[in-house]
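Engineer: pasted the sequence and its predicted model underneath.
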Amino acid sequence: MKSLHDDKYLIRDSLFNLVELSLLARMYEEHCTPSAAAGKLSPDSLAQTLLKMKATEKNGQLRVAIYDAEPVGFYWQYQGQVLAKWVQPEHRLEGIEQSLSGNH
């Protein structure tokens, strides 16, 4: 039986292309870093996050939740350690967190 979010959400591994990684790096910087509370994004930090996410392609896992062609969450694991997981608040009650981490 399909769950409610199966029709609305797509959970998949990252494509590791520059556009997607840029969006995910921005989401990470805006919501998962200490500077996020201050509302200031550092271009250097954003660039470092982008490079780290690209390195995940060979040594980790980066999964994306898509809703209406837009990323609404991600799960980032590198060398066995979960670095971050985040889902937009309005999508959190849909079971996205569990699907991203592989715990359905």
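Structural biologist: Great, that's in hand. Residues are numbered from 1 along each chain as shown.

Engineer: alpha carbons only for contacts and neighbour counts from here, please
Structural biologist: Will do.

Engineer: not counting its neighbours along the chain, what's nearest the residue positioned nearest the centre of the chain?
Structural biologist: Ranked by distance to the mean C-alpha position of the chain (C-alpha atoms, centre = their mean), the top residue is residue 74 at 2.0 Å. Spatial nearest neighbour of residue 74, excluding adjacent residues (C-alpha to C-alpha, 6 or more residues apart in numbering): residue 64 at 4.5 Å.

Engineer: ok, second structure coming up, stack it against the first:
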Amino acid sequence: MPSLDSDKYFIRDSMYNLVELSLLARFYEEFCVPSATSGSLNKESLSHTLLKMKATEGKGQLRVAIHGTDPVGFHWVYDGKVMATWVMPEHRGQGVEERLAGH
């Protein structure tokens, strides 16, 4: 595995603000759920995911990988269960997934 360039990626806990959570919820719905392959987003499911991510603030962990100024991945644990670890394809294989998961 290539070494992670620490200047390239910054891993942090979510700020739990609406803008960031909206983006992460969209990533989750587009790339992490089985219905994502259909190519259409279910607005009700997206809203539910957004609310659950907000609730994570007191019941779990939501970590975000930042490249430059853009979120490129996340690791989401809710009520003790890993909901998802996802990184944009162009940033995979660089140790980002492992750092998000705390390994």
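Structural biologist: Alright, I've got the coordinates. Since the structure is predicted, the reported quantities are computational estimates derived from the model, not experimental observations.

Engineer: mean deviation of the helix or strand hosting the residue nearest to the centre of the first structure from the second structure?
Structural biologist: Element membership for residue 74 of the first structure, per DSSP states H and E: strand 70-78. Compared with the second structure after fitting, strand 70-78 of the first structure has a mean deviation of 0.5 Å; criterion: mean C-alpha distance after the TM-score superposition for the first structure.

Engineer: buried ones in the helix or strand that that strand is followed by?
Structural biologist: Sequence-wise, the next helix or strand downstream of strand 70-78 of the first structure (DSSP H and E) is strand 81-87. Neighbour counts over strand 81-87 of the first structure (16 or more other C-alpha atoms under 10 Å) mark 85, 86, 87 as buried.

Engineer: just send these back as JSON lines, with distance to residue 12 of the first structure too.
Structural biologist: Converted to JSON lines, the buried residues of strand 81-87 of the first structure look like this (distance: C-alpha to C-alpha, whole Å):
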{"residue": "85", "distance to residue 12 of the first structure": "14"}
{"residue": "86", "distance to residue 12 of the first structure": "15"}
{"residue": "87", "distance to residue 12 of the first structure": "14"}
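
Engineer: mind checking what residue 49 of the second structure lines up with in the first structure?
Structural biologist: When the first structure is aligned by TM-score structural alignment, residue 49 of the second structure is paired with residue 49.

Engineer: which residues does that match contact?
Structural biologist: Residues in contact with residue 49 of the first structure (C-alpha atoms under 8 Å, 6 or more residues apart in numbering) are 25, 29.

Engineer: any idea which element it lies in?
Structural biologist: Using DSSP H and E, residue 49 of the first structure sits within helix 43-59.
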